[in-house]
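Visitor: My questions are about this predicted structure, shown below with the sequence.
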Amino acid sequence: MSTADAKTLIVLRHAKAGWPDSADDHARPLAERGHAQAPAAGDWLRENGLVPDAIVCSDALRTRQTCVWVCERLGELAPTPYLDPRLYHADAAKALAIVNETEETTRSLLVVGHMPWVQNLGMRLMSLDSDQDAALRMSEHYPTLGMQVFRVEKPWAELDGRDAALTHFVVPGR
């Protein structure tokens, strides 16, 4: 696969979540700040021409709410998200296995999830030709709404490690 045929993988950590006394971790909603910050991810994707063909999202409330805000900002361009409960308790290997299931017709995939696997997945995937500044920022601190963008030059099913170039690490709205 040539660079011109490359696909895009976007890994997004959910926006800032609250800690209500009555909610278990899976049911934690976005905090007021999270609702305010989450739309910026959709704005950034649209402004940078990175509208995904497909979205896979953890089924936890805070990731679903983040995804709703992103899709609202993408408007008519937003694909229907697929909620995958496996992403809630995933580690980097499980999250990568879910990415590996992506149909090859998908040119751009957004995965919405949680720490620590979002950061660990990025560390696992980064190839030597990754942007060094983005890699350093991502590895040092991965705040809520942190987003990684990777260039993928092989089939989704073959992604394994050190084989995707990190091109961006951003925290939209900051």
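Guide: Cool, the structure landed.
Visitor: From now on I want contacts and neighbour counts done on CA atoms only, so please keep to that.
Guide: Fine.
Visitor: Now do the helices in the chain.
Guide: For the chain, the helices defined by DSSP state H occupy 32-37, 39-47, 61-74, 92-100, 117-125, 132-140.
Visitor: Just put the ones you listed in TSV and tack on mean neighbour count and distance to Phe150.
Guide: Formatted as TSV, the helices of the chain follow (neighbours: other C-alpha atoms under 10 Å; distance: least, C-alpha to C-alpha, whole Å):
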stretch	mean neighbour count	distance to Phe150
helix 32-37	16	22
helix 39-47	20	13
helix 61-74	22	18
helix 92-100	18	12
helix 117-125	21	9
helix 132-140	15	11
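Visitor: would a markdown table of these with distance to Leu83 be doable?
Guide: Below are the helices of the chain laid out as a markdown table (distance: least, C-alpha to C-alpha, whole Å):
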| stretch | distance to Leu83 |
| --- | --- |
| helix 32-37 | 19 |
| helix 39-47 | 18 |
| helix 61-74 | 8 |
| helix 92-100 | 12 |
| helix 117-125 | 16 |
| helix 132-140 | 25 |
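Visitor: Glu158: which of the ones you listed is closest?
Guide: Taking C-alpha to C-alpha, helix 92-100 is the member of the helices of the chain nearest to Glu158, at 6.8 Å.
Visitor: and that closest one, what does it pack onto?
Guide: Helices and strands touching helix 92-100, by 3 or more C-alpha pairs under 8 Å, 6 or more residues apart in numbering; DSSP states H and E, are helix 117-125.
Visitor: got another, please set it beside the one above:
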Amino acid sequence: MTLRLILTRHAKSSWDDPLMSDHDRPLNKRGRASAQALGRWLDAKGYTPDEALVSSAERTRETWDTIARTAGWSAEADIASALYLSEPDTLLNILRGASGQTVMMIAHNPGCSFMAQSIVDAPPQEHIFDRFPTGATAVVEFGTQGWDDITWRSGRLVDFAVPRELIEAEEDAAVKATAAE
């Protein structure tokens, strides 16, 4: 059986209110556009989670809601405070308790970055993968019977996207389509 992880760092959040707690910061305009682009990309690729593990922070919940709405998904998110600013080992342990075949996890750096680099057998040598910027999404597959069998370096990276590149590609396609008319 193949299990699939969709690991996403939350989209860009707002720093407009310096008195707002980190946990309560919402997405900014760019973050909402990024989450929509991720939803379109995931939907087009057929990466549909049947389980979502989402940090309790506002920006991660809003990232999930926007992606799911854009992609037309019906899965409800499991909101987990343990995912808020957690260490990679905590992320791995939470993933080991998953029950879906395709699980989306939305969390924060540095945990997401370290997990993405450590969960795959051969991380790409791209600097952007190392940084795992806001909205970065790695799709990783595992040839195991259950999530409790997952270990570091046991996954295979099958796809990776960064919202900025997705948005640029969509804009380029729109320009070409307009020019062709």
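Guide: That came through fine. Small disclaimer: the values here were computed from a predicted structure and weren't measured.
Visitor: thinking again about what came up before, can you say which of the helices of the first structure is nearest to Arg107 of the first structure?
Guide: The nearest among the helices of the first structure, by C-alpha to C-alpha, is helix 92-100 at 12.3 Å.
Visitor: matching residues in the second structure for that closest one?
Guide: Aligned by TM-score structural alignment, helix 92-100 of the first structure corresponds to residues 88-96 of the second structure.
Visitor: what's the matching range in the first structure for stretch 18-25 of the second structure?
Guide: So stretch 18-25 of the second structure sits over residues 21-28 in the first structure, by TM-score structural alignment.
Visitor: Start and end of the matching stretch, how far apart?
Guide: With C-alpha to C-alpha, to the nearest Å as the measure, stretch 21-28 of the first structure spans 10 Å from end to end.
Visitor: Going by neighbour count, list what's buried in that stretch.
Guide: Residues Arg28 are the ones in stretch 21-28 of the first structure that count as buried (16 or more other C-alpha atoms under 10 Å).
Visitor: now swap in stretch 10-22 of the first structure and tell me
Guide: Under 16+ other C-alpha under 10 Å, the buried positions of stretch 10-22 of the first structure are Ile10, Val11, Leu12, Arg13, His14, Ala15, Lys16, Ala17, Gly18.
Visitor: Out of those, flag the one nearest to Ala78 of the first structure.
Guide: Ile10 (14.1 Å).
Visitor: related to what we said a few turns ago, by how much does the match of helix 92-100 of the first structure deviate from the first structure on average?
Guide: With mean C-alpha distance after the TM-score superposition for the first structure, stretch 88-96 of the second structure departs from the first structure by a mean of 0.3 Å once superposed.
Visitor: what residues does that stretch touch?
Guide: Stretch 88-96 of the second structure has contacts (C-alpha atoms under 8 Å, 6 or more residues apart in numbering) with Ala82, Leu83, Gly111, Cys112, Phe114, Met115, Gly146, Trp147, Asp148, Asp149, Ile150, Thr151.
Visitor: got CSV for those, with distance to Ala174 of the second structure too?
Guide: Listed next are the contacts of stretch 88-96 of the second structure as CSV, based on distance: C-alpha to C-alpha, whole Å:
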residue, distance to Ala174 of the second structure
Ala82, 41
Leu83, 37
Gly111, 35
Cys112, 32
Phe114, 35
Met115, 35
Gly146, 42
Trp147, 40
Asp148, 44
Asp149, 44
Ile150, 41
Thr151, 42
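Visitor: and which of the residues you listed is nearest Asp172 of the second structure?
Guide: Nearest to Asp172 of the second structure among those, with distances taken as C-alpha to C-alpha, is Cys112, at 29.3 Å.
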